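> Provided below for reference: sequence and predicted model.
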Amino acid sequence: MAIHLYKTSTPSTRNGTVDSQVKSNPRNNLIYGQHHCGKGRNARGIITAGHRGGGHKRLYRKIDFRRNEKDIYGRIVTIEYDPNRNAYICLIHYRDGEKRYILHPRGAIIGDTIVSGTEVPIKMGNALAKLIAKEGKSATLKLPSGEVRLISKNCSATVGQVGNVGVNQKSLGRAGSKRWLGKRPVVRGVVMNPVDHPHGGGEGRAPIGRKKPTTPWGYPALGKRSRKRNKYSDNLILRRRSK
């Protein structure tokens, strides 16, 4: 993902960036429409997730996460933009005539070949099984975050990295670009009324009036662990990730 800067002419272009992409139309049999429900409201119309609403219409691309075309070589035909995620997607043409989308691996270019299976070469974009430590029906893996966990030996892994490593360097440059993505302005709780937020109220610029910041519903914020207790996957995590 190459990040390019605009030539300075207006405040929005002065602070904005754009990433280079291959423009192509998606295949009709690999897209479908979805009911837009990203307004942050529940069935009663109450806001349950703030700062959401609006945004441009989008079509969902069917992404092949299973990679069940075993031992059949495919060729990368296009690298396309996907409005539903911050990574590009690749259109793969398999030798048996199947056409599917996958996430764009870092370093993959148009014309490269990929294949999924148990006896495939270790190459960028290929999916294969690699056993590090065996314990019964599970394998012990260490993730890049430092977390050590158990995964079924029947799982496969895709070699490489998703090609969106520069996404944290992008700058939209203006508020309108953020609204196209369905994101609304973020308002601080300290400038609200007491009925709207626990931080609200007071005369002039008043502090929050609490020892620690809270969410609009009164729960601890900024640093409080939000993972559910007794989650089903707790037994699979041997060591938590490092901060």
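Arrived safely.

> switch to C-alpha atoms for all contacts and neighbour counts from now on
OK.

> which residues does the residue of the chain most remote from its centre contact?
Centroid-distance maximum for the chain: Glu203 at 41.1 Å, with Cα atoms, centre = their mean. If you count contacts by Cα atoms under 8 Å, 6 or more residues apart in numbering, Glu203 has none.

> Could I get the full set of strands for the protein?
Shown for the chain, the strands assigned by DSSP state E span residues 3-5, 17-19, 31-33, 59-61, 74-80, 89-94, 99-103, 113-114, 127-128, 134-135, 138-142, 148-152, 157-158, 237-239.

> Against Gly97, how distant is the residue nearest the centre of the chain?
Nearest to the geometric centre of the chain sits Arg85, at 5.5 Å (Cα atoms, centre = their mean). Separation of Arg85 from Gly97 (Cα to Cα, to the nearest Å): 27 Å.

> And here is the other one:
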Amino acid sequence: MFRLGATRLLQANIQNTSRLLATGRCGAIQSTQSINSTTSVTHALARWTPFRTMTTKNTKANTPAINDSNHSTFISGFSTQGNVVGDAQSLSAPLTQFKTKKPTTPGKRWLKRVPRDHLYKGKAVRSLTVAKRGTGGRNNTGRITIRHRGGGHKRRIRVIDWHRMASGEQQVMRLEHDPGRTAWIALLKHEETGQLSYIVAPQGIKPGDMVVSYRSEANEQAQQPAEEDMSSELLDHGITRTAAIDIGNCMPLKMMPVGTIIHNIGLKRNGPAIMARSAGAYAQLIQTGDTGYAQVRLSSGEVRLVPVEACATIGSVSNPDHQHEMLGKAGRSRWMGIRPTVRGMAMNACDHPHGGGRGKSKGNKDPRSPWGVLAKGGKTRKTPNQFVVKPRPRR
């Protein structure tokens, strides 16, 4: 309702400005030639329009001017879903759509989830899953080693193919939700053998797409030209290498051009994917040389050395808007197996060094962990890693 009314107000302001300019009644605006910037017109509109707050709000937005016939009028930072006739430019940038509920309960009021309409609604492939037995954060002796764990919905672990050793084309059958990770997963079917496998779905991939793994020795040799090849064969090799750079394809870092966005990065020649595997994660290949190591910039800003024989997948990980989700209520955390975190001051003296006493007081003690270790004054630096060229920027 508000967006519809705002659009009508915008059209009314444009018509009023055009009429006043034609009759010469508006002293603040005489002609389009006297207006040199978008700011002056916005201020002029704010002096005579009764909707001053609405037209001057959100001045930080980079909104282009709206051309209406022979006169130029525009609203700075005005947000609407429609397109403007003339420039055919939208007044608002595309926003991510989240799934919300009608606020009939407090839990639904703050719920904000990423839509999952494009995901498969059925069960996972049974042969590609293994049973998961909940431990409640306990070890083999029954003692709690990881706090705030326990309960949650029963789930099965999806076996992900982190190596991508199978050569040949594989078709994306469907996208699924994995309760054990934040990103979506894709079910692949090999075109020749018909073998099924799961991979972490890259952003932008859809059912029906083809992905190829160039990790096997046969594919690597096919991509590497021999010394006796002629210039035409080298050109064919370049065309093949360029065609291989597609979302979802897996290949060694030495086969990728500099600047490629990658994820699922391995740290060994035949090792599994280790880095950039969570939702929205990605890295960028910034340098490859003759030293045997490539420089990769991670999403944290850290630049790291990775062997050029190690493999990675083209593109970024799916579900990048996971970081903006809101669970809405504490019960949804319990469904995920996360138990409450109780403050030490709210405990008894026998349970925590901060516990006990009368009222909200920890007895002027130094902040400590439940086991008596001081919380402040410890070391905050780790031993430098020889493979880190540039550490992540710190605040």
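Ah, there it is. The structure displayed is predicted, hence computed values, not measured ones.

> thinking again about what came up before, distance check, the aligned residue in structure 2 for the residue nearest to the centre of structure 1 against Ala201 of structure 2.
Matched by TM-score structural alignment, Arg85 of structure 1 corresponds to Arg181 in structure 2. Per Cα to Cα, Arg181 of structure 2 is found 12 Å from Ala201 of structure 2.

> now do Ser361 of structure 2
Noted for Ser361 of structure 2: a distance of 50 Å to Ala201 of structure 2, by Cα to Cα.

> okay, those two: which has more neighbours?
Each of Ser361 of structure 2 and Ala201 has its neighbours counted (other Cα atoms under 10 Å); Ala201 has more, 26 against 13.

> Looking for the alignment partner of that one in structure 1.
In structure 1, the residue matched to Ala201 of structure 2 (TM-score structural alignment) is His104.

> give me every residue that touches the aligned partner of Arg95 of structure 1 in structure 2.
Using TM-score structural alignment, the equivalent of Arg95 of structure 1 in structure 2 is Glu191. Contacts for Glu191 of structure 2 were tallied using Cα under 8 Å, 6+ apart; they are 168-171.

> so how far is the first residue of stretch 198-218 of structure 1 from its last?
7 Å.

> same deal with stretch 210-224 of structure 1?
By Cα to Cα, the extent of stretch 210-224 of structure 1 from end to end equals 15 Å.

> Do a quick rundown of the helices in structure 1.
For structure 1, helices defined by DSSP state H occupy the ranges 11-15, 175-180.

> Which residue range of structure 2 does the longest one align onto?
Okay, so that is helix 175-180 of structure 1. Using TM-score structural alignment, helix 175-180 of structure 1 pairs with 330-335 in structure 2.

> and what of stretch 40-47 of structure 1?
By TM-score structural alignment, stretch 40-47 of structure 1 lines up with residues 137-144 in structure 2.

> Can you pull out the residues in contact with that stretch?
The contact list for stretch 137-144 of structure 2 (Cα under 8 Å, 6+ apart) reads 136, 145-150.

> and the aligned partner of Gly136 of structure 1 in structure 2, how many neighbours?
Here Gly136 of structure 1 is matched to Thr291 in structure 2, going by TM-score structural alignment. Look at Thr291 of structure 2: counted by other Cα under 10 Å, it has 8 neighbours.

> tell me the SS of the spatially closest residue to Val296 of structure 2 that is not a sequence neighbour?
Spatial nearest neighbour of Val296 of structure 2, chain neighbours left out: Leu285 (4.6 Å); criterion: Cα to Cα, 6 or more residues apart in numbering. Recorded secondary structure, Leu285 of structure 2: strand (DSSP: H, G, I helix; E, B strand; the rest coil).

> Next one: Leu285 of structure 2 from Leu305 of structure 2, what distance?
10 Å.

> Could you do Asp161 of structure 2 as well?
Separation of Asp161 of structure 2 from Leu305 of structure 2 (Cα to Cα): 24 Å.

> Check Met326 of structure 2 too.
Separation of Met326 of structure 2 from Leu305 of structure 2 (Cα to Cα) stands at 36 Å.

> of the two, who's got more company?
Using other Cα under 10 Å as the criterion, Met326 of structure 2 and Leu305 rank with Leu305 on top: 19 against 14.

> Who are the contact partners of the more buried one?
Counting by Cα under 8 Å, 6+ apart, Leu305 of structure 2 touches 293-296, 387-389.
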